[in-house]
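Peer 1: Quick one: sequence and predicted model below, then my questions.
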Amino acid sequence: MPLANRTTSANGSERDQVIPLLDSVKVKTNRPGRPRKRVKVLAADKGYDSKDKRAALGKRGIKPLLPKCVWKNQKNRGRPIKISVPRFQQERCFAWYQRKYRRLVVRWERNPDCFNAFLSLGAIHIWINRIILVG
């Protein structure tokens, strides 16, 4: 389920937007007291793996579930460690956008404000459908 959205230029780096995107996420719970502002776990592919990102996530108290980016000239030593990264959730969200919101996939909108508005409407529609089907 999409918690926050962030749009970048076509030639911009997605990896630089991870930390600002996590800062914009606010997780509300039904418990009394101040709501949490951070997620507990971040799952992404190995393109987002770096020491700087892992350190920044660790400083924020977020557990990174990132597979190690291994260069081809390095040899694997010792027993291989299997890390399962739950990427199904991200791919499912992209599939929802592709199936129901063609305007977002093709990006007919040239104005970034209009595109962000349609992106927010798509996220709201996904959340409403999820609440109606589950609740």
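Peer 2: Perfect, thanks for sending it. If you're wondering where the values come from, they're calculated on a predicted model, not measured in any experiment. Numbers count the residues shown, from 1 in each chain.
Peer 1: Every contact and neighbour count from this point should use C-alpha atoms.
Peer 2: Noted.
Peer 1: Now do the same contact list for Glu14.
Peer 2: Neighbouring residues of Glu14 by CA atoms under 8 Å, 6 or more residues apart in numbering: Thr8.
Peer 1: what's the distance between it and Lys82?
Peer 2: 26 Å (CA to CA, to the nearest Å).
Peer 1: take a look at this one as well, against the first:
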Amino acid sequence: MDRAGAPACPWRPQKGLPNKSGDAWCARWRGNRPIPRRLSTKFHLAVDGRGRPLSILFTPGQAGDNAQLLALLDAICLNKPGPGRPRKRPEVLIADKGYAHDSTRRTLRQRGIRHVIPERSDQVARRVAKGSAGGRPPALDKVIYKKRNVVEGCFNRLKQWRDLATRYAKRASLYRASLVLIAAVIWLPGST
């Protein structure tokens, strides 16, 4: 007996699209095409010198780091005791080679933010190929750059929480909420 099978493409609501509350699944789409069975997210952190989160940005996994830097810095707001405006600008920004773009360096200089970012090998080769027109290499204070591991330590502290490390929360808003809550616990006295 010949029976008709299941339709090749049954209709169902597509995953990755926002539901009625506007909450989407995390990073289900790349451009305009879905990525089947791959949920990836990335969170970007700015931390203070003691490894406590100052600002958190949450993006799909395919988002680049450099594009998020200025938004991450704009989200920093530290209230100091006493009168005065809250602090919005770091004394020095320590970042890895993922942020070593000329436009990023230019913007940080315009904002008056001192930065320690090593130069990528392709940038070195391009500068050397230009000869004397290539300019001087950006200064890199290696003593200050060694303190970049504080950020990695903060990531490790955040991932000690099982909910964050195993990604039980599949919705973007729930994942961000758990990340912010864990960051608040890190700021509590005695947790450092």
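Peer 2: Structure received. Only a predicted model underlies this, so the values are computations on that prediction, with no experimental measurement involved.
Peer 1: Just list the residues touching the aligned residue in structure 1 for Lys97 of structure 2, thanks.
Peer 2: In structure 1, the residue matched to Lys97 of structure 2 (TM-score structural alignment) is Lys46. By CA under 8 Å, 6+ apart, the contact set of Lys46 of structure 1 is Leu66, Pro67, Lys68, Cys69.
Peer 1: Which of these lies at the shortest distance from Val106 of structure 1?
Peer 2: Among these, Leu66 lies closest to Val106 of structure 1 (CA to CA), at 28.9 Å.
Peer 1: How many residues are close by the counterpart of the closest one in structure 2?
Peer 2: Matched to structure 2 by TM-score structural alignment, Leu66 of structure 1 sits across from Ile117. If you count neighbours by other CA atoms under 10 Å, Ile117 of structure 2 ends up with 22.
Peer 1: Now do the same contact list for the nearest residue to Ile117 of structure 2 once chain neighbours are set aside.
Peer 2: If the residues on either side of it in the chain are set aside, Ile117 of structure 2 comes closest to Ala95, at 5.3 Å by CA to CA, 6 or more residues apart in numbering. Listed by CA under 8 Å, 6+ apart, the contact set of Ala95 of structure 2 reads His115, Val116, Ile117, Pro118, Tyr145, Arg148.
Peer 1: try 7 Å
Peer 2: Counting by CA atoms under 7 Å, 6 or more residues apart in numbering, Ala95 of structure 2 touches Val116, Ile117, Arg148.
Peer 1: Report how many residues lie close to the closest residue to the first one other than its chain neighbours.
Peer 2: Ranked by CA to CA, 6+ apart and with sequence neighbours excluded, the top spatial neighbour of Val116 of structure 2 is Ile94, at 4.9 Å. One way to gauge burial is a neighbour count; for Ile94 of structure 2, by other CA under 10 Å, it gives 22.
Peer 1: what's the answer for the one 10 residues further on, then?
Peer 2: Around Thr104 of structure 2 there are 15 other residues, counting by other CA under 10 Å.
Peer 1: mean deviation of the host helix or strand of it from structure 1?
Peer 2: Thr104 of structure 2 is located in helix 102-111, with elements delineated by DSSP states H and E. Its matched residues in structure 1 lie on average 1.0 Å from helix 102-111 of structure 2 after superposition (mean CA distance after the TM-score superposition for structure 1).
Peer 1: Would you tell me what the next helix or strand after that helix is?
Peer 2: Per DSSP H and E, the first helix or strand lying C-terminal to helix 102-111 of structure 2 is strand 114-116.
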